[in-house]
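Participant: Can you look at this prediction? I've put the sequence above it.
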Amino acid sequence: MATSRSSRQTPGWGRPLRLLLRLVLMGVGLGVITGSALKLAGTGAQRGDWPIPSWLVSTDIAPQDEEAVTATGSSAPLSSRNDNLGRFETRNELTALSQRWKELAATQADLKVSAFMLVLDDGRYAQLEPDTALPAASSIKTPILLVTLEELDAGRLRWNEPLTLTKTVVGGGAGWMASKPIGTRFPTHEVATEMIRVSDNTATNLLIDRLGGKEALNLRFNALGLSATAVNNWLPDLGGTNTTSARDLAHAIALVDTGEALSIRSRDLFRQVMGTSITNTLIPRGLMRGLGGQQGKPDQSLMIKGYRVLNKTGDIGIAYADAGLIELPDGNRAVAAFLVKGPFNDPRSTEMIRKLTAAMAPVLKPKPAVSPAVSQPSTNQ
C-alpha cells in the first residue's frame, strides 16, 4: 500500500504532454481558419466585393515616379495619361488668320505656299494648303531625328554608338563632316546634333543609312502618320525630291512634345538637340516682327518677351522651309510650319515665311495675367 501511494504522488509527464498536444491542435486549427479567411478576402478585394482599408494601400511609389515608369514601360501614349501635355488635335480654326495667310500667298501667285499652326493646349489652329507635299530641303531632318530617338528608346541604337563615314553617305553643302577622311567614326549624339545645329548633310546621310535606308525610313514616317514625308534621295537633294508638308512637320514635333512618341528622356534629348539650331532668320525673326517692339537678335529678344522657338529650317534655293515648337509666355505651346517653293534663290520665298509668321504672332500673344488680390493690413486698433 505504501508503494502504491508513493507512485500516485510522484509527478509524471502525462498532463504536460496532453496540454502541449492541445496547444498544437489549436494552433493548426487557427492557422487553417486564418489562411482560408485571408484567401477569401483577397479574392473578394480583387473582384471589388470587399473594400480595402486605406491603411493597407501601398504608397511607396510617388505619382511622378509611377508616371515616369509607365512612360517608358507601357505602350499607352503618355498624352492619354496626362492631358496637361496637350494633343495634336484641331478644334477651333482661326479663320481670320487662315484668310490672312491666303491673302499674303495671293500677292506672290508664282510661289507655292503651305502653312499650318496649332496651339497644342487648346486646339486653336490656322492652315493654308497644309497637306500639299513640297520639297522638304533640310526640314526633313526633324522627322529623321524623331525616328533616331525612337530607335534609342527601343534599344536598337545607343546614343554613343559610333557611325563610320563612307563614300556613299558623303554629302555636299552644309556641314563639316564631309571634309573628314573616309573611315572616320562619329558618335551618334554628335551626328544627330550636327544634323540640326549646322544642318550637316553628311550627318543626315549617316543617320539615314543607320536607320535602314530610305525605304525603311519612309515606312517609319508612314507609321507615324507623316503621309507626305518621304526621303527619295541622299542630302542635299538639290532637286527637291524629298518631300513633306506643313502639317507633317508640325505633327512630327507635336508627337514628341505631347508624349505620343518617345520616352521622357528622349523627349528631353529631342528638345536639347533642336535647341542647338543656329539659323533663326525665318520663324524666330518673323515672330519677333509680329510681336513688335525692339528688333534685336531674335532668340534673345523673344526670350525677354517670354517666348522660345525650337526650330529647324530648310534651304535648297528652289524651296525654303521652317518648322518649330513655340513656347509661349503663359506656358502654352504651339507648333508651326511653313514651306515655300519658288524661283531659285528668290528672296520673296524667305520673306513670305517671315510675313506668314508675323501675321500669326498676335493670335499667339496671351492675354495679360491678372495679379492676385493682396489683402491690406487692418487699420483697426
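Facilitator: That came in fine, so what should we check first?
Participant: from here on, contacts and neighbour counts on C-alpha atoms
Facilitator: OK.
Participant: Enumerate every residue touching the residue nearest in space to the middle of the chain.
Facilitator: Geometric centre of the chain, nearest residue: Val256, 1.9 Å, by C-alpha atoms, centre = their mean. Contact analysis of Val256 by C-alpha atoms under 8 Å, 6 or more residues apart in numbering lists 146, 262, 267, 270.
Participant: try 10 Å
Facilitator: Val256 makes contacts with 146, 262-264, 266-268, 270-271, as judged by C-alpha atoms under 10 Å, 6 or more residues apart in numbering.
Participant: just the strands in the stretch 151-300 of the chain please.
Facilitator: Along the stretch 151-300 of the chain, counting by DSSP state E, counting those that start in this stretch, strands occupy 162-164, 185-187, 243-244.
Participant: Same list (those) but as CSV, adding mean neighbour count and distance to Arg308.
Facilitator: Output for those, formatted as CSV (neighbours: other C-alpha atoms under 10 Å; distance: least, C-alpha to C-alpha, whole Å):
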stretch, mean neighbour count, distance to Arg308
strand 162-164, 17, 32
strand 185-187, 16, 28
strand 243-244, 22, 24
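Participant: here comes the other one, which I'd like you to weigh against the first:
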Amino acid sequence: MASNSTGEQRSQTQSRRKQPSQQQLHQLNRSVSLSIQLVRLAICGLGASTIAGTTISIVNPPKSPIAAKVEPPVPPAPPVPQIDLLDPTTASAKLHNRLQVLNQKKTKLDASYLFINTELGEHSEWGADRVLPAASTIKLPILIALFQDVDAQKVNLAEKLTIDKNSIAGGSGDLQAQKPGTQVSILVAATKMITISDNTATNLLIARLGGKSALNQRFRNWGLSTTTINRPLPDLEGTNITTARELARSMMAIERGNIVSAASRSQILNIMRRTTGNTMLPQGLGAGAKIAHKTGDIGSLIADVGSIEFPTGKKYLAVVLVKRPYNDPSGPELVRKMSAIAYDYFQTAAPTPIVSPTSTPKNTSGFSDNVFIKKKPQ
C-alpha cells in the first residue's frame, strides 16, 4: 500500500510539472494578443497605402511624356526702330548760309536748330545733336506716351486725376491754384500741359504714366538716346535734357502716324495747334499757315518745336533751341527771324506736299526706321 501511494504522488507531481502555471498562461495570452494586433496594424497600413495610392493616381494621374503639353518658344523681341542720321547730300547750302549769317550777328546767343522738308529730305541744321535743357519741350514726348497708352486702352481720357501737394508746381499753368483733392480729367490735363504749358498737369501725367524712370525707358525704346526726365516740372535748372534732332524725330513720328493711331494723331495735332505761346516760330510764318507746336522757356534757354503747314498743304518741321543771357528778349527775336527765313525758303523750294494718312497706320513701339526718306512716286 505504501508503494502504490508513493507512485501516485510521483505521477501527480509529474502531471503538475507538465501543465503550465496560471502566470505562464497569462504571459502567453498577452504575447499572442500583441502579435495579432501587430498583424492587424500591418494589414491596415498596407490597405491604407493602397487606397491612398489609388486615390492619388485618380486625382493626379502621372503625366505621360507623350501627352505633356509643349509650350511654344517665346519669339524674340523685335529690334528697336532707329532713325538714321541726316544724309549730308540733302543739306541746303542756300538755307544754311541765310541762317548762319543771321546767327553770327547774335553773339550773345547760342542756337541749335533743325529745319527740314521731310518729303524731300532737304534741310539745314546746326548743333542738332548737342545735349541741351529741354525746358517744356519735354512735354512733347510725354504727350506721345500718353496717347500710346490711350491706344493700348491702358488710359481713358475721361479718367480723373487728383491734384495733391506733390504734383502742384509753380511757373506756368493754372492748376497750381487748385486745392489738393481737386480732380481733373486726363484730357484736360494733357490739353493744359501743351496749350498753356501747365506744370502741375505735367506732373500728374508723369505719375499716371508710371513715373520718370518708366517714361525714360519708353523714350529709349523709341530710339531717343538723350531725351530724359530727371526731375518734375518746373525744371528751372535745366536738368531735363534733349536735342534738336530728337525733338524733330518726335514731331515727325506724330506726323507720319507710325507711333500712335490715326485718331490719337489727330487729337495730338489738334491740341498742339491750340498752343497759346505764339511769340516765336508762329511769328515768322506767312498768312494762312498753320502750326502745331510746343514751346519751352526756363530763362537761360528758350525753345520751340513744331510742324508747319503752308496754305497749299506742304509741310516742314522746325526745331530751335537758344541758350541766352537770362530772359534776354533777343532770344525769341532770333527764333522769329529764323522761322521767317525757313518759311520763305521752303515755300518755294518744297514743291511736294506731305500727304496725311488716309487709313489707320500700324501701331509700333517706336519711330519709323528713317524719317528722312523721300516719298516714292505713286
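Facilitator: Received, thanks. Keep in mind it's a predicted model, so treat the numbers as computed, not measured.
Participant: related to what we said a few turns ago, who wins for proximity to Leu120 of the first structure among the strands of the stretch 151-300 of the first structure?
Facilitator: Ranking the strands of the stretch 151-300 of the first structure by proximity to Leu120 of the first structure (C-alpha to C-alpha) places strand 243-244 first, at 20.7 Å.
Participant: Please identify which helix or strand holds Gln14 of the second structure.
Facilitator: helix 2-18 (DSSP states H and E).
Participant: hang on, the earlier thing: which position in the second structure pairs with the residue nearest to the centre of the first structure?
Facilitator: Using TM-score structural alignment, the equivalent of Val256 of the first structure in the second structure is Ile254.
Participant: Asn24 of the second structure: neighbour count?
Facilitator: To be clear, residue 24 of the second structure is Gln; Asn isn't right here. Using other C-alpha atoms under 10 Å, Gln24 of the second structure has 11 neighbouring residues.
Participant: same thing with Gly210 of the second structure?
Facilitator: For Gly210 of the second structure, using other C-alpha under 10 Å, the count is 10.
Participant: What of Lys323 of the second structure?
Facilitator: With other C-alpha under 10 Å as criterion, Lys323 of the second structure counts 20.
Participant: do the one 10 residues further on as well
Facilitator: Summarising burial for Glu333 of the second structure: neighbours were counted as other C-alpha under 10 Å, giving 16.
Participant: corresponding residue for it in the first structure?
Facilitator: Match for Glu333 of the second structure (TM-score structural alignment): Glu351.
Participant: ok, and the closest non-adjacent residue to that match?
Facilitator: The spatially closest residue to Glu351 of the first structure, leaving aside those adjacent along the chain, is Leu282, at 7.9 Å (C-alpha to C-alpha, 6 or more residues apart in numbering).
Participant: Surely the one you found touches Phe338?
Facilitator: Yes - contact criterion C-alpha atoms under 10 Å: Leu282 of the first structure and Phe338 qualify, at 9.4 Å.
Participant: Show me which of those two is the more surrounded one.
Facilitator: Neighbours per residue (other C-alpha under 10 Å) separate Leu282 of the first structure from Phe338, with Phe338 holding more: 32 against 28.
Participant: quick one: contacts for the more buried one?
Facilitator: Contacts of Phe338 of the first structure by C-alpha under 10 Å, 6+ apart are 113-117, 127-128, 130, 139, 245-247, 249-250, 282-283, 313, 320-324, 350, 352-354, 356-357.
Participant: Over in the second structure, tell me which residue corresponds to it.
Facilitator: So Phe338 of the first structure corresponds to Val320, using TM-score structural alignment.
Participant: Secondary structure element holding its match?
Facilitator: strand 315-323.
Participant: That strand against the first structure, how far on average?
Facilitator: Strand 315-323 of the second structure differs from its equivalent in the first structure by a mean of 0.8 Å after superposition (mean C-alpha distance after the TM-score superposition for the first structure).
Participant: quick one on the thing from earlier: number of nearby residues for the nearest residue in space to the match of Phe338 of the first structure that is not next to it in sequence?
Facilitator: Closest residue to Val320 of the second structure apart from its sequence neighbours, by C-alpha to C-alpha, 6+ apart: Tyr113 at 4.4 Å. When neighbours are defined as other C-alpha under 10 Å, Tyr113 of the second structure has 26 of them.
Participant: Give the aligned equivalent of Tyr113 of the second structure in the first structure.
Facilitator: So, by TM-score structural alignment, Tyr113 of the second structure is matched to Ala115.
Participant: Is its match in contact with Glu129, as I believe?
Facilitator: Yes - assessed by C-alpha under 10 Å, Ala115 of the first structure is found in contact with Glu129 at 6.5 Å.
Participant: okay, the longest helix along the second structure sits on what stretch of the first structure?
Facilitator: Identified as the longest helix of the second structure according to DSSP state H is helix 22-59. Helix 22-59 of the second structure corresponds to no residues in the first structure, going by TM-score structural alignment.
Participant: Next, the contact list for the match of Glu333 of the second structure, please.
Facilitator: With contact set as C-alpha under 10 Å, 6+ apart, Glu351 of the first structure has these partners: 281-282, 286, 340, 357.
Participant: quick one on the thing from earlier: helix, strand or coil for the residue nearest to Val320 of the second structure?
Facilitator: Under DSSP: H, G, I helix; E, B strand; the rest coil, Tyr113 of the second structure falls in the strand class.
Participant: Looking for the alignment partner of Glu159 of the second structure in the first structure.
Facilitator: Alignment note (TM-score structural alignment): Glu159 of the second structure maps to Glu161 of the first structure.
Participant: thinking again about what came up before, the residue nearest to Val320 of the second structure is in contact with Trp126, isn't it?
Facilitator: Yes - using C-alpha under 10 Å as the test, Tyr113 of the second structure is close enough to Trp126 to be in contact (5.4 Å).
Participant: intersection of neighbour lists for these two?
Facilitator: 99, 244-245, 320.
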